[in-house]
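S.K.: No sequence on hand, only this structure:
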């Protein structure tokens, strides 16, 4: 059973990785830096990305989004280390701290969803600020500002978070708990009990990883679509983004 679950788990991870790689490949190749740093007042949002203040700049918004991804990623990693310390040493440790793994899975999903909500709000703020400035800008500068956001958020931030949490984080979970703790279980309790515990753990890890994949993939797709729609509006010299941003 151990071997069967391991093969299945690896297969799921491989398929998901290929699927997200395909999603990330759409529209790739945009590059360029934002050269605009004009100021504008903007009211804070409920889900506002930390670091984005009432008065900010295009570059400042990108920097704040990037830092938010990095901070969230670091928090998730620290939580995993805590879970491993509590329940990753042996099957006895795992049973004594039975919610450590599932709590990490649930918290990771929740923190990822909150990060995505903040990023969506911050992206809208970026586009609206650029729309205010665009009429007095050369189109090449507008295009550079759009490319800068695309590269920093769609390409770098999402891809880095995916690798760190979905790929590396869950790989660490699999090795620590499924390979390590469950291997110890067969020496600690009757086979039937160990087998049932291993199956339950596999389902929890697999379901958690699948949910995280869908969340990141859907968010990255939404980011791409909105960016593309806004870019089209700017190309046509339309700076009213209320329809594009569903306002």
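M.R.: Received the coordinates, thanks. Quantities reported herein were computed from a predicted structural model and do not represent experimental measurements.

S.K.: Please count neighbours and contacts with C-alpha atoms only from this point.
M.R.: OK.

S.K.: Longest helix in this protein, please.
M.R.: helix 191-235 (DSSP state H).

S.K.: Now do that one: which elements does it pack against?
M.R.: helix 2-24, helix 100-133, helix 139-149, helix 170-173, helix 182-188 (3 or more Cα pairs under 8 Å, 6 or more residues apart in numbering; DSSP states H and E).

S.K.: If we use 7 Å, what do you get?
M.R.: Applying 3 or more Cα pairs under 7 Å, 6 or more residues apart in numbering; DSSP states H and E, one finds that helix 191-235 contacts helix 100-133, helix 182-188.

S.K.: I'd like these as JSON lines, with mean neighbour count and distance to residue 206 appended.
M.R.: Converted to JSON lines, those look like this (neighbours: other Cα atoms under 10 Å; distance: least, Cα to Cα, whole Å):
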{"stretch": "helix 100-133", "mean neighbour count": "19", "distance to residue 206": "10"}
{"stretch": "helix 182-188", "mean neighbour count": "17", "distance to residue 206": "15"}
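
S.K.: These into a markdown table, with extra columns for distance to residue 208?
M.R.: Listed next are those as a markdown table, based on distance: least, Cα to Cα, whole Å:
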| stretch | distance to residue 208 |
| --- | --- |
| helix 100-133 | 6 |
| helix 182-188 | 18 |
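
S.K.: between those, which one is nearest to residue 219?
M.R.: helix 100-133 (6.7 Å; Cα to Cα).

S.K.: hang on, the earlier thing: ok now the longest helix of the chain, how far from the chain's centre?
M.R.: Mean-position distance between helix 191-235 and its chain equals 9 Å (Cα atoms, centre = their mean, to the nearest Å).

S.K.: Stretch 137-157 too?
M.R.: 20 Å.

S.K.: gap between the residue sitting furthest away from the middle of the chain and residue 204?
M.R.: Distance to the chain centre peaks in the chain at residue 190, reaching 39.5 Å (criterion: Cα atoms, centre = their mean). According to Cα to Cα, to the nearest Å, residue 190 stands 21 Å off from residue 204.

S.K.: try it against this one:
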């Protein structure tokens, strides 16, 4: 019996011997990427947001320790503070660009990972990036950096050591330092918001484009994001679509990739930018109502506020395209959420 078992084992390991009644196994087919790889991909993107936020917060802690807590320490460290502001802007820009690129890679992975004929599974997988990144990761980063970290900088310097030096510093010197600190803080914070908002909008546009393509059974993700090529035609330059006889080139040119009219988007982005500035001003004014600089700005800003609220309320949403209406709802929701902080 032992000999038979030994012989059978040897025969099973040989390259040319087969057992009676068996056939060679068919060649292995290439397996589709497992569905859980989508989850792992999104976790990596979320980790990128978390690590970028942590990097900025860690650098901020180092800055606070290095600068110290006196007015003289602050004056000697203005360049270091500006370096943190610059880092916050550059890291936010780079993070947003990575999020856009990751989204496009994710949608390719969706096509490779799920049954594209199963509408429910396809929708679920596609929406996961929107929910986890556009909604959650971007919002968390906004809260941690744009809100909390910049509030810490404001409290530490503009409303902290500089404000404390008011009674012991010549007014002209103090006023210049106070104003410069606010400008540096405000400019950097606005740049961070612009980088955050622009790339977040790009993520939304990509999501919208992919959803539309998938709905039309177009699963060529690279084609969805391919840049429009131009060709020479009789000495003029026109889009490849026009050269091919596209019947509606003008309509295609009148909106951006998400379908939102560029002029309407610019108008709404302008409103949002103003209201962000307004909220920051009201916060600063509430904390320092005797500031001559803020008092001088108050009347003009309130007039702009009244005008902007009136103009925005006059938008007739019933006349908007679906894409414009969706963008209007998205922006106004953020505006009112922001205004609620100073209501």
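M.R.: Here it is on my side, so go on. None of these values were measured; they are calculated from a predicted model.

S.K.: so the longest helix of structure 1 corresponds to what in structure 2?
M.R.: Alignment of helix 191-235 of structure 1 against structure 2: residues 171-215, by TM-score structural alignment.

S.K.: With structure 1 overlaid, how far apart is the matching stretch on average?
M.R.: Here the mean offset of stretch 171-215 of structure 2 against structure 1 after fitting is 0.7 Å, by mean Cα distance after the TM-score superposition for structure 1.

S.K.: same question, stretch 41-61 of structure 2
M.R.: Looks like 0.6 Å for stretch 41-61 of structure 2 (mean Cα distance after the TM-score superposition for structure 1).

S.K.: For that stretch, grab the matching residue range in structure 1.
M.R.: Going by TM-score structural alignment: stretch 41-61 of structure 2 matches residues 61-81.

S.K.: So what's the gap between the matching stretch and the chain middle?
M.R.: For stretch 61-81 of structure 1 - counting by Cα atoms, centre = their mean - the centre lies 9 Å from the chain centre.

S.K.: In structure 1, what sits opposite residue 99 of structure 2 in the alignment?
M.R.: By TM-score structural alignment, residue 99 of structure 2 lines up with residue 119.

S.K.: I figured that match hits residue 66, correct?
M.R.: No - contact criterion Cα atoms under 7 Å: residue 119 of structure 1 and residue 66 do not qualify, at 9.4 Å.

S.K.: May I see the buried residues of stretch 207-215 of structure 1?
M.R.: Neighbour counts over stretch 207-215 of structure 1 (16 or more other Cα atoms under 10 Å) mark 208, 209, 212, 213, 215 as buried.

S.K.: want to try JSON lines for the residues you listed, with distance to residue 183 of structure 1 as columns?
M.R.: What follows is the buried residues of stretch 207-215 of structure 1, written out as JSON lines (distance: Cα to Cα, whole Å):
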{"residue": "208", "distance to residue 183 of structure 1": "21"}
{"residue": "209", "distance to residue 183 of structure 1": "21"}
{"residue": "212", "distance to residue 183 of structure 1": "26"}
{"residue": "213", "distance to residue 183 of structure 1": "27"}
{"residue": "215", "distance to residue 183 of structure 1": "31"}
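
S.K.: Helix, strand, or coil at residue 231 of structure 2?
M.R.: Recorded secondary structure, residue 231 of structure 2: strand (DSSP: H, G, I helix; E, B strand; the rest coil).

S.K.: In contact with it, which residues?
M.R.: 237, 238, 239, 240 (Cα atoms under 7 Å, 6 or more residues apart in numbering).

S.K.: coming back round to it: I'd like to know how far the match of residue 99 of structure 2 sits from residue 21 of structure 1.
M.R.: 21 Å.

S.K.: same check, this time on residue 152 of structure 1
M.R.: 17 Å.

S.K.: More neighbours: which of those two?
M.R.: Neighbours per residue, other Cα atoms under 10 Å: of residue 152 of structure 1 and residue 21, the larger number sits with residue 152, 18 against 13.

S.K.: The more buried one matches what in structure 2?
M.R.: Aligning on TM-score structural alignment places residue 152 of structure 1 opposite residue 132 in structure 2.

S.K.: Out of the helices and strands packed on helix 191-235 of structure 1, which gets nearest to residue 163 of structure 1?
M.R.: Going by Cα to Cα, the one of those nearest residue 163 of structure 1 is helix 100-133, 13.4 Å.

S.K.: buried sites along the helix or strand residue 69 of structure 1 falls within?
M.R.: Applying DSSP states H and E as the criterion places residue 69 of structure 1 in helix 58-87. Neighbour counts over helix 58-87 of structure 1 (16+ other Cα under 10 Å) mark 58-70, 72-73, 76-77, 79-80, 83-84, 86-87 as buried.

S.K.: That helix: what's the following helix or strand?
M.R.: helix 91-96.

S.K.: Where in structure 2 does that following helix fall?
M.R.: Using TM-score structural alignment, helix 91-96 of structure 1 pairs with 71-76 in structure 2.

S.K.: just how off-centre is that stretch within its chain?
M.R.: The answer for stretch 71-76 of structure 2 is 35 Å, by Cα atoms, centre = their mean.

S.K.: try stretch 96-111 of structure 1
M.R.: 17 Å.

S.K.: for stretch 137-155 of structure 2, same thing?
M.R.: With Cα atoms, centre = their mean, you get 14 Å for stretch 137-155 of structure 2.

S.K.: just stretch 164-180 of structure 1 next, same as before
M.R.: Distance, centroid of stretch 164-180 of structure 1 to centroid of chain: 16 Å (Cα atoms, centre = their mean).

S.K.: go on, stretch 117-133 of structure 1?
M.R.: 18 Å.

S.K.: mean per-residue distance, it to structure 2?
M.R.: With mean Cα distance after the TM-score superposition for structure 1, stretch 117-133 of structure 1 departs from structure 2 by a mean of 1.6 Å once superposed.
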